[in-house]
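**Q** can't give you the sequence, but here's the structure:
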């Protein structure tokens, strides 16, 4: 700082606080936007998940209603199973991804319209790629009065595994649990889309804030430089030149600085010194 000129020091004292202020305001704006964005993202996820849970419960209730006459009939258990199998296997909703599945308590797949090859197989040990024992969890949820289970499962319309939410309910007369599920990758898609919007807003805020901040900084710095040059730098340079001329013996140098601040006091002091030097030189010449 000692090697900097006054104009440079003034520029630093003006620019640095402004830059820090702009950065602070930008960080606050980004934080607020990110917080609001996270709230919106969480709201989307919560709302969509609640809607899917309600729909799953409705589909299972409809299925239970459709097979209730069979379960309350006087048919033997095996005939009940056959008729329930036929009725449930025919149920579909939405698109090809909407179906009802059945499992007995031992984990044997009794109904699976989307993957008939699984029917009759014991899949109790089946786990998804994350290690979730989905069959065991579905049976447990169903026998505990009905419940939801999340896992990854093959999605026919995409040909790949996708996150799925299923609801299972106990069918005690048959020793089965019936369940159905929704793929919830659309929730992730909606969340990703919203997150992209939030990120775009943050990026736009950074660009706009930076542009506005730079513009304001330039204007304020220019005004400050103009004012400081007029009120500080120019008078100081004039006084410096006057002092230099006096050091060369030119005591008639005109000191034109006229202000009421510290620079004015300095000008008055130099003026008094000039008068004193004139008196001293005059006496020396007379002596």
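**A** Perfect, I can see it now. Keep in mind it's a predicted model, so treat the numbers as computed, not measured.
**Q** okay, CA-based contacts and neighbour counts for the rest of this
**A** OK.
**Q** which residues does residue 217 contact?
**A** Shown in contact with residue 217 (C-alpha atoms under 8 Å, 6 or more residues apart in numbering): 15, 18, 19.
**Q** check residue 66 too.
**A** Residue 66 touches residue 87, counting by C-alpha under 8 Å, 6+ apart.
**Q** from residue 85, how far off is it?
**A** From residue 66 across to residue 85, the span is 12 Å (C-alpha to C-alpha, to the nearest Å).
**Q** same question, residue 17
**A** 76 Å.
**Q** so these two - more neighbours on which side?
**A** Neighbour count, other C-alpha atoms under 10 Å: between residue 17 and residue 85, residue 85 has more, with 18 against 12.
**Q** nearest spatial neighbour of the more buried one, chain-adjacent residues omitted?
**A** residue 111 (6.4 Å; C-alpha to C-alpha, 6 or more residues apart in numbering).
**Q** helix/strand/coil for that neighbour?
**A** Of the three states, residue 111 takes strand under DSSP: H, G, I helix; E, B strand; the rest coil.
**Q** does it really touch residue 99, like I thought?
**A** No. With contact defined as C-alpha atoms under 8 Å, residue 111 does not reach residue 99; the gap is 9.8 Å.
**Q** so which of the two has more stuff around it?
**A** When residue 111 and residue 99 are compared for neighbours, residue 111 comes out ahead with 25 against 22, by other C-alpha under 10 Å.
**Q** measure the more buried one to residue 14 for me?
**A** In this view, residue 111 and residue 14 are 76 Å apart by C-alpha to C-alpha.
**Q** and what of residue 102?
**A** Following C-alpha to C-alpha, the distance that separates residue 102 from residue 14 is 74 Å.
**Q** ok, second structure coming up, stack it against the first:
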């Protein structure tokens, strides 16, 4: 089997070393690039995921802020009606024409009876008092007509126990001698208004009563009637509900009002008004009106938002909805409005798709960049490897092999007694130089030996 020359072995070793070194550099570079690109892609994905989540939060926050402002408007509207319902001066002005007309009518009845020719004076008075005492109007308000004389003795009243009583020293809850004031008004003006605080039939607490008085001078009677101003509150509540029920915004978004008993008072769907939703559950099984009530009681007019499922107007299938709910404790009302968020979810999904597309695009760009740098590194390593092979081959291996061949040739020449000149090799300060010096010494020794043999032969 032929032996490989030392040059071949050195070349093979050099190539193997270069290949191993190139492979190591390439592998290390790939690992570093992959690690860097992996971290970059991961960071980009996390950033885009955060952007997507923030987009969703911003969308909901935007709608929540809008609903918050809208419900504030609705509650402010309710509060303005509530203020009107408790503005006694304004209420009094509303009631005065009504009670005045009643008293004027009662006056004409008495005047008519007083002119009946077939009745005695006492019979006329008795008939007049019975007729006036039987007058009732606005049953839900419990209004009536009373009569007392100018001495303060009550002659006709809805409370029979007061008839015949001198009420001149009676005071209302504010300390006003209201009977004295009635008499003064009748005597000095003939007729006029006088407000005082009185207990409505069936109640225990006094409320402001707007009263009109007119003197029937012939008999010295003061005819009067009044109505409790706070009783207008029910009418004002009705007006408030009508106003809230008519308010719209957006395409067909609306407000609703339910009470603390979870009874619907105002809604865009007429069939819902008057219905009790205490046991109502949405598509997820949540008793949403209990949640509404909890927010109204816990947060009051500050309010809070919540998500749930509710059918769109004119539809039966429930859809996701976000509402803002506020409470109005003075009337035990829950006021709310909301928007259907299925389109918001669609917007978020579209944004998610855009983000995913950007992520995939970024991944593709990173892969392309990685391949580009891999080719650059591979080319650099190949050039470096080839350069090293050439450098080592021509600066080390070839000179080394050449010197070995010269020493081999020198050995052949020495064996035949020829002169050799390998001074350039023997002067080297390395192992090859030492070998060359040894060859020179051997050449001198062989030459002397051959000369000695020649002398002996002679």
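**A** Yep, that arrived. Here the structure is a predicted model, which is why all the values come from computation and not from measurement.
**Q** superposing both, give me the TM-score.
**A** Laid over one another, the chains give 0.74 as their TM-score (TM-score structural alignment, normalised by the length of the first structure), with 257 aligned residues with a C-alpha RMSD of 3.2 Å.
**Q** one step back: residue 102 and residue 14 of the first structure - which one has more neighbours?
**A** Taking neighbours as other C-alpha under 10 Å, residue 102 of the first structure and residue 14 compare with residue 102 leading, 27 against 16.
**Q** right, and the helix or strand after the strand or helix carrying residue 84 of the second structure?
**A** In this assignment (DSSP states H and E), residue 84 of the second structure forms part of helix 6-85. Downstream of helix 6-85 of the second structure, the next assigned helix or strand under DSSP H and E is helix 88-114.
**Q** give me the stretch of the first structure that that following helix matches.
**A** Counting by TM-score structural alignment, helix 88-114 of the second structure pairs with no residue of the first structure.
**Q** name the helices or strands packed onto that helix?
**A** Using 3 or more C-alpha pairs under 8 Å, 6 or more residues apart in numbering; DSSP states H and E, the elements in contact with helix 88-114 of the second structure are helix 6-85, helix 121-133, strand 206-216, strand 221-228.
**Q** tabulate the ones you listed (CSV), appending distance to residue 424 of the second structure.
**A** Putting these into CSV (distance: least, C-alpha to C-alpha, whole Å) gives the following:
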stretch, distance to residue 424 of the second structure
helix 6-85, 21
helix 121-133, 154
strand 206-216, 134
strand 221-228, 136
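**Q** right, so those: which one is the most enclosed?
**A** The highest average neighbour count among those, using mean count of other C-alpha atoms under 10 Å, belongs to strand 221-228 at a mean of 26.
**Q** which non-adjacent residue is nearest the most centrally placed residue in the first structure?
**A** Computing the C-alpha centroid of the first structure and ranking residues by C-alpha atoms, centre = their mean puts residue 34 first, at 3.9 Å. Leaving out its chain neighbours, the residue that sits closest to residue 34 of the first structure by C-alpha to C-alpha, 6+ apart is residue 198, at 7.0 Å.
**Q** how close does that neighbour sit to residue 208 of the first structure?
**A** In terms of C-alpha to C-alpha, residue 198 of the first structure sits 15 Å off from residue 208 of the first structure.
**Q** if you count what's nearby, which of these two comes out ahead?
**A** residue 198 (20 against 13).
**Q** show me what contacts that one?
**A** Contacts of residue 198 of the first structure by C-alpha under 8 Å, 6+ apart are 33, 34, 37.
**Q** so what corresponds to it in the second structure?
**A** Under the alignment (TM-score structural alignment), residue 198 of the first structure pairs with residue 355 in the second structure.
**Q** surely that match is within a helix?
**A** Yes. Assessed with three-state DSSP, residue 355 of the second structure lies in a helix.
**Q** count the residues that sit near the residue nearest to residue 214 of the second structure when sequence neighbours are not counted.
**A** Using C-alpha to C-alpha, 6+ apart and skipping the chain neighbours, the partner closest in space to residue 214 of the second structure is residue 191 (4.1 Å). Other residues lying near residue 191 of the second structure total 23 when counted by other C-alpha under 10 Å.
**Q** residue 191 of the second structure and residue 216 touch, don't they?
**A** No. Using C-alpha under 8 Å, residue 191 of the second structure makes no contact with residue 216, being 9.4 Å away.
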